[in-house]
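Novice: only geometry, no sequence info:
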């Protein structure tokens, strides 16, 4: 199939020439059907990507004393993929426009074969720690999938439906974390802790299946083009970095806790690998399932309002975890920690919904209306999502390094949780001050509209 854009022929892919989701007639006639189809297969690919990204949070449960690694080694091992995945999110964002959303989804799915095959080759006692670090770093490609997937789906949906669509896309991908942990539990419970290759044998063919299905059913959007000017504008805009700080508090918590949960249970509560594996999937699963709900609530009430209350609730849950750690109460700890997962998932949906809303609001304040305002919002929100997603993922690195330091120095994760509590308080204050606080009325400003928060509806 060939298509043309600006006189240039496009060959060898499913290219959609014209796309205007804000046109309600176009959306009702065919846009929604096409967008939904691409969403489902984007979710599939991102789901497997997240599973591969979190692969080593499962592999460390198989690594007994014969591997010669202490808790600090293991915390650093699961932190490395977070760092690499966060960095890769920036180029993955621009790959969608460079290669086409469908085409890049196929490529990124096939790239998952590299870390899974490498892990198959080295996963045995006697392998050097440096080799494990290098192979674990390869799984960062799974983390990069999130940025390209979200950028792609953001282009398919109108602003009024972005919160739900982005939440569903991200939530379906996030579920890859608990799913691979469930697979690890099943393997440990049936074949034993000496059989990590079974997990890898499941995900190697799944990556191939994902690539084939995306090739058959997804589309490229020809109007989506890289705009280096938009990237520069997004990087210069303070809201990109403010939202990055907020996203560290939600997504950084989700991915950091997901990678560290099993190790915390083993080292703080002396759980066996099987006992840890039987609990680790619960939090990531609930946090993933609720992410679309966060987006839906943000669509209705405003992402800033939902995020504000969510950070307050995350602070309360952290206090429960700190209390449980001091009392050495595993049941109370689990209640607090799982609540943190649920709230991080809810906040993921609400904070990401804020991004297109912020830039749409800026367009309106500039005097733009209609398609001009929508185009401005899409341009900057799409460019900023990669940066925000990358910085947010690096929050997971910070969480694992904080746990590593806490267990090295005190044998407990409590100091790390105290630092997380302080960060959630910071996020709450920033959300209120920047997006909800009513500004001082300007002289002669008498209307209610003039005294509303600048971004009350984001």
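Specialist: Done, it's in. Since we're looking at a predicted model, the values are computed, not measured. Numbering: from 1, shown residues only.
Novice: contacts, neighbours, all on C-alpha from now
Specialist: Will do.
Novice: neighbours around residue 323, how many?
Specialist: 16 (other CA atoms under 10 Å).
Novice: which strands or helices does the helix or strand containing it pack on?
Specialist: Using DSSP states H and E, residue 323 maps to helix 303-327. When contacts are defined as 3 or more CA pairs under 8 Å, 6 or more residues apart in numbering; DSSP states H and E, helix 303-327 packs onto helix 282-301, helix 330-365, helix 414-431.
Novice: how about the closest residue to residue 92 other than its chain neighbours, what does it touch?
Specialist: Spatial nearest neighbour of residue 92, chain neighbours left out: residue 148 (5.1 Å); criterion: CA to CA, 6 or more residues apart in numbering. Contacts for residue 148 (CA atoms under 8 Å, 6 or more residues apart in numbering) come out as 89, 92-96, 101, 104-105, 386.
Novice: which of those residues lies closest to residue 159?
Specialist: Of all these, residue 386 has the smallest distance to residue 159: 17.9 Å, by CA to CA.
Novice: for residue 39, see how far away that closest one is.
Specialist: Counting by CA to CA, to the nearest Å, the separation of residue 386 from residue 39 is 18 Å.
Novice: off-centre distance for the helix holding residue 323?
Specialist: 20 Å (CA atoms, centre = their mean, to the nearest Å).
Novice: thinking again about what came up before, now render the helices and strands packed on helix 303-327 as JSON lines, adding mean neighbour count.
Specialist: Converted to JSON lines, the helices and strands packed on helix 303-327 look like this (neighbours: other CA atoms under 10 Å):
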{"stretch": "helix 282-301", "mean neighbour count": "24"}
{"stretch": "helix 330-365", "mean neighbour count": "25"}
{"stretch": "helix 414-431", "mean neighbour count": "19"}
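Novice: same list, those helices, but as a markdown table with distance to residue 229 please.
Specialist: Listed next are the helices and strands packed on helix 303-327 as a markdown table, based on distance: least, CA to CA, whole Å:
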| stretch | distance to residue 229 |
| --- | --- |
| helix 282-301 | 28 |
| helix 330-365 | 15 |
| helix 414-431 | 27 |
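Novice: of the ones you listed, which is nearest residue 373?
Specialist: Smallest distance to residue 373 across the helices and strands packed on helix 303-327 (CA to CA): 5.1 Å, for helix 330-365.
Novice: chain center to that closest one, what's the gap?
Specialist: 11 Å.
Novice: A further structure is provided below for comparison with the first:
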């Protein structure tokens, strides 16, 4: 296998690697791993800043006291708007990598973050209309799109045997942007006070510029990565794309929804002050982010389906604890159950994302493909499906915030919302078992185009 080369004549406007085959072990050990790790590092940095900006309004609402004239339902709608736009942005961001190059798009998408940050800096004060806040909140959705392009890009750099670790690390490092911006908010509230939200925004403007500069200097574009309209259509028709969308809604959708809403729930249901809420809000998202690569590693070792099944069962138990705490008004038990939920969403994020390339590779093997042909099929369909799965999964965050908004508006607590979440997690566990782990009855394999047992190791 020849070493990767850069050909300016073939591609203009960036650093392009013309040949890339991570499944070739000789190539991988000689040059591929070093290049892939470098791109992973700076991808994590850029995605990290993107997540911080996407979750910006989970912090801004903590600064919005009575003088802003916005009730809890209105605040839940603000963070829900950011979630919705971020979910939608994931679809075009997925295909942008192949169209413009992973490095080039990372530079552009990082610089785009200056728009919502600058807009928030301009309007974040009492007297601004609620409509203006909604529009500015919507702009932060571009940060949610960064995740899809980053994951699609890194998926192309690593071999199948390392995808669980690489995707888990990339996503986990990005997810940490949520607790970091919340920690910045805590620091500002604890020092300058709740009347100075612009300090948070001022911190992130130079970091956005740094992310764009580092991507330009140290990342690469992969010429072999191409948008495949046929693969996209095939992925949309494949039932596993939609099954994994549901499962990813249960893991990542829960993570981002809880991350955005946690501080507001503490203020609304338990009467915490902005400083008290901010001092607790970051803990769950931080632990959930740090453990995500562990979920990917466990999936690499034991199979993503097995880890995902156990994870959803544990999420149902943790949610039951939160319901009990919500009904009894115990903040200590509530925090225990909620932090456990965050940890489990992180584990599940890693295991579900590992399943995606594994499922499509298993399909190829079941159809008689071997070696590079099977690996190429897996890369082709998993790359095409990741944007859609990521977008649908992120919509789970919107559903969580809307459920909280309805629950608090109707009964004054979040208990009803948590009951709905418990039922959903139980359904996800049943779906994982039924599709990917249930053994076939004798003779059933004849009627199945894809042997069910072939998915047990994904």
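Specialist: Yep, it's here. This is a predicted model, so every value here is computed, not measured.
Novice: about what we covered before: just the closest of the contacts of residue 148 of structure 1 to residue 240 of structure 1, please.
Specialist: Looking at those and their distance to residue 240 of structure 1, the nearest is residue 386, at 9.9 Å (CA to CA).
Novice: OK, contacts around that closest one?
Specialist: Residue 386 of structure 1 makes contacts with 89-90, 92-93, 147-148, 151, as judged by CA under 8 Å, 6+ apart.
Novice: try 10 Å this time
Specialist: 86-94, 144, 146-148, 150-151, 231, 234, 240, 392 (CA atoms under 10 Å, 6 or more residues apart in numbering).
Novice: what does residue 388 of structure 1 give?
Specialist: Residues in contact with residue 388 of structure 1 (CA under 10 Å, 6+ apart) are 86, 89-90, 147, 235, 239-248, 352, 355, 381.
Novice: just the buried subset of these, please.
Specialist: The neighbour-count criterion (16 or more other CA atoms under 10 Å) marks 86, 89-90, 147, 235, 239-241, 243-248, 352, 355, 381 among the contacts of residue 388 of structure 1 as buried.
Novice: of those residues, which belong to helices?
Specialist: Cross-referencing these against helices under DSSP state H gives 86, 89-90, 147, 235, 239-241, 243-247, 352, 355, 381.
Novice: nearest to residue 216 of structure 1 among those residues?
Specialist: residue 147 (21.7 Å).
Novice: got the contact list for the closest one?
Specialist: Counting by CA under 10 Å, 6+ apart, residue 147 of structure 1 has contacts 46, 85-86, 88-96, 170, 382, 385-390.
Novice: out of these, which are buried?
Specialist: Buried among those (16+ other CA under 10 Å): 46, 85-86, 88-90, 92-96, 170, 382, 385-390.
Novice: what helix or strand does residue 34 of structure 1 sit in?
Specialist: Per DSSP H and E: helix 32-53 holds residue 34 of structure 1.
Novice: residues of that helix that come out buried?
Specialist: Neighbour-count burial for helix 32-53 of structure 1 flags 32, 34-35, 38-53 (criterion: 16+ other CA under 10 Å).
Novice: for residue 406 of structure 1, which non-adjacent residue is spatially closest?
Specialist: Leaving out its chain neighbours, the residue that sits closest to residue 406 of structure 1 by CA to CA, 6+ apart is residue 413, at 5.4 Å.
Novice: could you say which helix or strand holds the residue nearest to residue 281 of structure 1 when sequence neighbours are not counted?
Specialist: Ranked by CA to CA, 6+ apart and with sequence neighbours excluded, the top spatial neighbour of residue 281 of structure 1 is residue 178, at 4.3 Å. Counting by DSSP H and E, the element that carries residue 178 of structure 1 is helix 176-190.
Novice: helices of the stretch 101-250 of structure 1, start to end?
Specialist: Taking DSSP state H, counting those that start in this stretch as the criterion, the stretch 101-250 of structure 1 carries its helices at 101-111, 113-122, 129-138, 140-156, 159-174, 176-190, 197-217, 228-236, 238-247.
Novice: which parts of the longest one are buried?
Specialist: Applying a neighbour-count criterion of 16+ other CA under 10 Å, one finds 197, 199-200, 203-204, 206-211, 214-215 buried in helix 197-217 of structure 1.
Novice: just give me the mean distance for it relative to structure 2.
Specialist: Here the mean offset of helix 197-217 of structure 1 against structure 2 after fitting is 0.5 Å, by mean CA distance after the TM-score superposition for structure 1.
Novice: swap in the second one?
Specialist: Its aligned residues in structure 2 lie a mean 0.3 Å from helix 113-122 of structure 1 after superposition (mean CA distance after the TM-score superposition for structure 1).
Novice: same thing with the third one?
Specialist: If you overlay the two and look at helix 129-138 of structure 1, the average distance to its match in structure 2 is 0.3 Å (mean CA distance after the TM-score superposition for structure 1).
Novice: give the buried residues for that helix.
Specialist: For helix 129-138 of structure 1, by 16+ other CA under 10 Å, it's 132-138.
Novice: the first one too?
Specialist: By neighbour count, and taking 16+ other CA under 10 Å as the criterion, the buried residues in helix 101-111 of structure 1 are 101-106, 108-111.
Novice: which single one of those is nearest to residue 224 of structure 1?
Specialist: Using CA to CA, these come closest to residue 224 of structure 1 at residue 101, 8.9 Å.
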